[in-house]
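*Asks:* Starting from these lines, generate the structure:
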Amino acid sequence: MPRPRYEDAEPVQFGDDIEIYDRFGRLDKGIIQSFHPNKGPVWMLSLVGCNHERLVRFDPETCVIKHPAPEVLGADGLPIVEGDVVYELGRDDALTVYEVNPQYIHAKKESGAAWNNLTAKYLTHTPPDTQERIDADADKYYGYYWGCTGVECERCPAMIDGKKPYERLGARSCESARILDLLRRQRELDARKGGAE
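*Replies:* Purely as a prediction, here's the structure:
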């Protein structure tokens, strides 16, 4: 009996990470642990995922097996998925993602206007800075600014690529790094808004 196949006719292998869509478009996914022939062309596939095993019925006449789509990462290094709210770098509009593929992201503005063919590396989940946010952050103690109050320096939550804020920004302390970061944010906001007001 021929092994279950992907929609491109490639045979499914043990250990493959798969997505199964039924005739109604419902999705089930996991890692193939074993195959169990059933009646006719139907198979029961043993999938592992989310710390449990389950059997999923696969009928090649009504179901489709697909390779999972590759993860698409935004400018912030986070995966972009349908339903996410993202922002295009340098713009203020909040966009809701309605389709993700490896080449382009399709999203809609709150008004419903579609923005198609966006490039993931120019999208972030972080809302654009505002003058109000910068002013409020300027009044914060550096521990609150970096989110490290009550945390040992060795476990710094603001560490990026193994560097604490003062190391990253070339400052002598995290308090000085806070000031340098605020100045950077102000310059970027001014540039985005067309110069200082």
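*Asks:* Every contact and neighbour count from this point should use C-alpha atoms.
*Replies:* Noted.
*Asks:* now for the helix or strand containing His106, which elements pack on it?
*Replies:* Counting by DSSP states H and E, the element that carries His106 is strand 105-109. In terms of contacts (3 or more Cα pairs under 8 Å, 6 or more residues apart in numbering; DSSP states H and E), strand 105-109 is packed against strand 94-100, strand 114-118.
*Asks:* out of those strands, nearest to Ile179?
*Replies:* strand 94-100 (27.9 Å; Cα to Cα).
*Asks:* before we go on, could you also do this sequence so I can check it against the first one:
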Amino acid sequence: MDEAIKHCTKGIGIWEWASNDDCGKAPDEPDVIMASCGDVATKEALAATAILREEFPDLKVRFINVVDLFKLQPAEEHPHGLSSREFDTLFTVDKPIIFNFHGYPWLIHKLTYCHTNHHNLHVRGYKEKGNINTPLELAMNNQIDRFNLVLDVIDRVPKLGSAAAYVQQRMKNAIIEHRAYAYENGIDKPEITDWKWTF
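*Replies:* Below you'll find the predicted structure:
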């Protein structure tokens, strides 16, 4: 509870327990930033991060959670905003950022357009796709699910290259399997609904 209070008070921060770019002595530069805002978007981003850490143990992932969206604005634009230096320290100046959001992607782009690494910011969010779906189906329709997030990281982290081909196929297969299960049963698989962080 103390950690949650600190995190919510700050409004934005690295979740060290979900990240693996700080190896104790000297933090490594992350290979990718996984960021999230919103409950379902955060759960799916955490699940994607867990898959990435299982499949690519050498991949350095920094997990950032945002509670206060105004933190993404420059400090000169909003009193809650981060300075350019603070933003660059969190999100880096040159690493790919996959931002999973529970709203429209354009909002995140609008809030961050002044920052250095904006060109590497790839926001996944609501695309007005879906109807009467299971939660995972709705997430997959809007590409904010764990499998599509892993595919996005594979596409954007050059060092993964062709070594990621098998994982890429497994993620695409998982999307097909989970859609079929939801269609046949009207619910998501228990491994989705009961998912827990394992690291």
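*Asks:* Can you give me the TM-score here?
*Replies:* Scored against TM-score structural alignment, normalised by the length of structure 1, the superposed chains reach a TM-score of 0.21; 78 aligned residues with a Cα RMSD of 6.1 Å.
*Asks:* just the helices in structure 2 please.
*Replies:* 2-10, 39-55, 84-91, 105-112, 135-141, 146-156, 165-185, 190-193 (DSSP state H).
*Asks:* Need those in TSV (columns: distance to Arg62 of structure 2).
*Replies:* Listed next are these as TSV, based on distance: least, Cα to Cα, whole Å:
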stretch	distance to Arg62 of structure 2
helix 2-10	16
helix 39-55	9
helix 84-91	9
helix 105-112	18
helix 135-141	22
helix 146-156	12
helix 165-185	20
helix 190-193	23
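*Asks:* Ile98 of structure 2: which of those helices is closest?
*Replies:* helix 146-156 (7.3 Å).
*Asks:* circling back to that earlier point, can I get the helices of structure 2 in TSV with distance to Phe99 of structure 2 and mean neighbour count?
*Replies:* Converted to TSV, those look like this (distance: least, Cα to Cα, whole Å; neighbours: other Cα atoms under 10 Å):
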stretch	distance to Phe99 of structure 2	mean neighbour count
helix 2-10	18	11
helix 39-55	8	20
helix 84-91	11	16
helix 105-112	9	17
helix 135-141	14	21
helix 146-156	9	22
helix 165-185	19	15
helix 190-193	21	10
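*Asks:* nearest to Phe63 of structure 2, of those helices?
*Replies:* That would be helix 39-55 among those, by Cα to Cα, at 7.9 Å.
*Asks:* For Ile64 of structure 2, find the nearest of the helices of structure 2.
*Replies:* Nearest of the helices of structure 2 (Cα to Cα): helix 84-91, 7.9 Å.
*Asks:* between that closest one and helix 105-112, how many degrees?
*Replies:* Computed by axes from the mean of the first three to the mean of the last three Cα atoms, to 10 degrees, the angle separating helix 84-91 of structure 2 from helix 105-112 equals 140 degrees.
*Asks:* Which strands and helices lie in contact with helix 84-91 of structure 2?
*Replies:* With 3+ Cα pairs under 8 Å, 6+ apart as the test, helix 84-91 of structure 2 has no helix or strand packed against it.
*Asks:* Asn148 of structure 2 contacts Asn141, doesn't it?
*Replies:* No: the pair Asn148 of structure 2 / Asn141 is not scored as a contact, 9.9 Å apart, by Cα atoms under 8 Å.
*Asks:* mind checking the longest strand of structure 1?
*Replies:* strand 27-37 (DSSP state E).
*Asks:* If you count contacts, what does whichever helix or strand comes after that strand end up packed against?
*Replies:* On the C-terminal side of strand 27-37 of structure 1, the nearest following helix or strand under DSSP H and E is strand 43-49. Judged by 3+ Cα pairs under 8 Å, 6+ apart, the packing partners of strand 43-49 of structure 1 are strand 27-37, strand 52-58.
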